[in-house]
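Asks: Predicted model, plus sequence, below.
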Amino acid sequence: MARRIIVDIFIPCFVDQLYPETGMNMVKVLEKVGCEVHYNPNQTCCGQPAFNAGFFDEAREVAGKFLDDFSNETSQYIVAPSASCVGMVRNAYQDIFVKSSSLVKYRSMQKKVYELTEFLTDVLGVTDIPGAALHGRYTYHDSCSGLRECGIKEGPRALLGNVEGLELVEMEDNETCCGFGGTFAVKFEAISTAMAEQKVENALATGADFIVSTDTSCLMHLEAYIQKQKKPIKTMHIADVLASGW
């Protein structure tokens, strides 16, 4: 009998507080492909907001807690529905722990951390979620963290390409930032809004019904602009798309 794949899930702040259904849908998808999903209720933040704002001591404290929360030897993988958080753990933690006694512990955990779509495609070799169906046209937003920090590009498109009834229409500048950037959206509101406008207008030009991405932070930013300007398009996290129809 094949060994069951054990997965610890990390639920980012945005998902926990604003989009809990996305976290539940990630669990639904992982269980659909045969994973045994574990959730540690003590988990909190990955530390990215503090790190990006320059509060390195505070970020190190949060990162240390993350390390403790996910140092479970029975779990083979740590999976999150956020390339942004995965990029933080996979890359920025190297700077946080570089002179720490926790570096060896971190290195062991580092290689187990994956964003949902790369885990499905690169680890499990899955590009088709049985029963997934959503009728309409979508355009895909390559998030900065997904593309540049995690190297995620073709995997999400392969998964979405097997969703019944869904058609891809690529938008212009699909690799350009949406303008969120965490605290960037607060510090540089006008620039951030202009970038969201450009991204949404490019999406609308395709005639798509949905903007899909791996990151709820990007989608939240775009959705805010869409709702305020009453634009005829919706945003969906890829976990929600893959969990549709079954």
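Replies: On my side now, so go ahead.

Asks: contacts, neighbours, all on C-alpha from now
Replies: Noted.

Asks: so how far is residue 206 from residue 90?
Replies: 34 Å (Cα to Cα, to the nearest Å).

Asks: Could you do residue 133 as well?
Replies: 21 Å.

Asks: Looking at those two, which is more packed in?
Replies: Between residue 133 and residue 206, counting by other Cα atoms under 10 Å, residue 133 is the more crowded of the two (19 against 16).

Asks: doesn't residue 161 make contact with that one?
Replies: No - in this structure residue 133 lies outside contact range of residue 161 using Cα atoms under 8 Å: 10.5 Å.

Asks: for the helix or strand that contains residue 221, packing partners?
Replies: Residue 221 belongs to helix 216-229 when elements are defined using DSSP states H and E. The contact analysis (3 or more Cα pairs under 8 Å, 6 or more residues apart in numbering; DSSP states H and E) places helix 216-229 against helix 13-18, helix 189-204, strand 210-213, strand 234-237.

Asks: any idea how far that helix is from the chain center?
Replies: 16 Å (Cα atoms, centre = their mean, to the nearest Å).

Asks: okay, pairing it with this:
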Amino acid sequence: MPTTALFVTCVNDVAFPSTGIATVRVLERLGVAVDFPEAQTCCGQMQYNTGYPAEAKPLAEKFARDFRGYDAIVVPSGSCGAFVRDIHPRLLGSSAPPPVYELTEYLLDILETADVGAYFPHRVAYHPTCHSARLLKLGDRPARLLSRVEGLELVELPGAEECCGFGGTFSVKNPDVSAAMGADKVAHAVESGAEYLVAADNSCLMHIGGTARRSAAPVRTLHLAEVLASTKDAPYEAVAQ
């Protein structure tokens, strides 16, 4: 078994700690010993994407120091996972990407496990976020995992490939367009009949979820890791408390 570390990301650490907890629960249930380097911090994506690569470089260097020596680094975020794997080598002048795996990649490609023992008796639609779909190319990995969750009904999301409108600083610089795109995504989620809209990025889910709550839409957002962490003995509602 490789030595494995959790990169929780700053968004999850600050706003969605339950996702990090859920990730560890899933991995430990499968026999993985997970380390958590406490010195970890932001990967530098916000700085880089805003046009400040010089400010992002020290964060990439720190990431390399904090996670040095691990065979695998698991991250419950397609966005941050793609940034570390694709951009950090450019910032650091290296041709070797760090051994970073988005959670579904690690479960299916490294552990070769599709059935993680989850139980989630709800109707679910999956939203493939832009970074997870276009940069990491997760493909059907999330759907394969969700299809093996006991009790879960996976429904098709209309316009699934369309961006939700968050886009990090895009939502700050273009709020009207961002809000309209978010409203479209919520409308599609409602059209699907799903109780939960699930994705691999809490930044996107934060945008979609906020839009859904403000419009009183009958759909909730939830990170994929929390679905996979849910079991009959510890269902999601109990885990979330």
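Replies: All right, it came through fine. Computed from a prediction, not measured in an experiment: that's the story for all the values here.

Asks: what stretch of structure 2 does the helix holding residue 221 of structure 1 fall on?
Replies: Under TM-score structural alignment, the match for helix 216-229 of structure 1 in structure 2 covers residues 202-215.

Asks: So what touches the matching stretch?
Replies: 11-12, 16, 77, 129, 164-168, 179, 182-183, 185-186, 198-199, 218-223 (Cα atoms under 8 Å, 6 or more residues apart in numbering).

Asks: Now do the contacts for residue 210 of structure 1.
Replies: So residue 210 of structure 1 contacts 136, 137, 138, 139, 233, 234, 235, 236 (Cα under 8 Å, 6+ apart).

Asks: And the most centrally placed residue in structure 1, how far from residue 133 of structure 1?
Replies: With distances taken as Cα atoms, centre = their mean, residue 82 lies nearest the centre of structure 1, 1.9 Å away. In this view, residue 82 of structure 1 and residue 133 of structure 1 are 22 Å apart by Cα to Cα.

Asks: cool, residue 121 of structure 1 as well?
Replies: 18 Å.

Asks: Same question for residue 42 of structure 1.
Replies: 34 Å.

Asks: and if you look at residue 196 of structure 1?
Replies: On the measure of Cα to Cα, residue 196 of structure 1 and residue 133 of structure 1 end up 28 Å apart.

Asks: do residue 28 of structure 1 as well
Replies: Distance from residue 28 of structure 1 to residue 133 of structure 1, by Cα to Cα: 14 Å.

Asks: Give the equivalent position in structure 2 for the residue nearest to the centre of structure 1.
Replies: Looks like residue 82 of structure 1 aligns to residue 77 there (TM-score structural alignment).

Asks: Isn't its match up against residue 102?
Replies: Yes - taking contacts as Cα under 8 Å, residue 77 of structure 2 lies within contact range of residue 102: 6.2 Å.

Asks: Now for residue 108 of structure 2: which residues touch it?
Replies: Counted by Cα under 8 Å, 6+ apart, residue 108 of structure 2 has contacts 114, 141.

Asks: ok, which stretches of structure 2 are helices?
Replies: With DSSP state H, the ranges of helices along structure 2 come out as 10-15, 17-29, 45-49, 53-66, 78-86, 88-92, 103-105, 130, 141-146, 170-173, 175-192, 202-214, 224-229, 236-240.

Asks: Tell me which other helices or strands the third one touches.
Replies: Pointing back at helix 45-49 of structure 2 there. Counting by 3+ Cα pairs under 8 Å, 6+ apart, helix 45-49 of structure 2 packs on helix 53-66.

Asks: mean distance, the helix it packs on to its aligned residues in structure 1?
Replies: Here the mean offset of helix 53-66 of structure 2 against structure 1 after fitting is 0.7 Å, by mean Cα distance after the TM-score superposition for structure 1.

Asks: Give me the number of neighbouring residues for residue 180 of structure 2.
Replies: 14.

Asks: try residue 147 of structure 2
Replies: Counted with other Cα under 10 Å, residue 147 of structure 2 comes out at 15.

Asks: In structure 1, where's the longest strand?
Replies: Across structure 1, the longest stretch assigned as strand under DSSP state E is strand 133-140.

Asks: what angle separates that one from helix 189-204?
Replies: Put simply, strand 133-140 of structure 1 runs at 130 degrees to helix 189-204, going by axes from the mean of the first three to the mean of the last three Cα atoms, to 10 degrees.

Asks: which strands and helices sit next to strand 133-140 of structure 1?
Replies: Partner elements for strand 133-140 of structure 1 (3+ Cα pairs under 8 Å, 6+ apart): strand 164-168, strand 210-213, helix 238-242.

Asks: where's residue 54 of structure 1 relative to residue 48 of structure 1, distance?
Replies: 10 Å.

Asks: Those two: which is more packed in?
Replies: Set side by side, residue 54 of structure 1 and residue 48 show more neighbours around residue 48, with 23 against 11, by other Cα under 10 Å.

Asks: any idea what the more buried one aligns with in structure 2?
Replies: So, by TM-score structural alignment, residue 48 of structure 1 is matched to residue 45.
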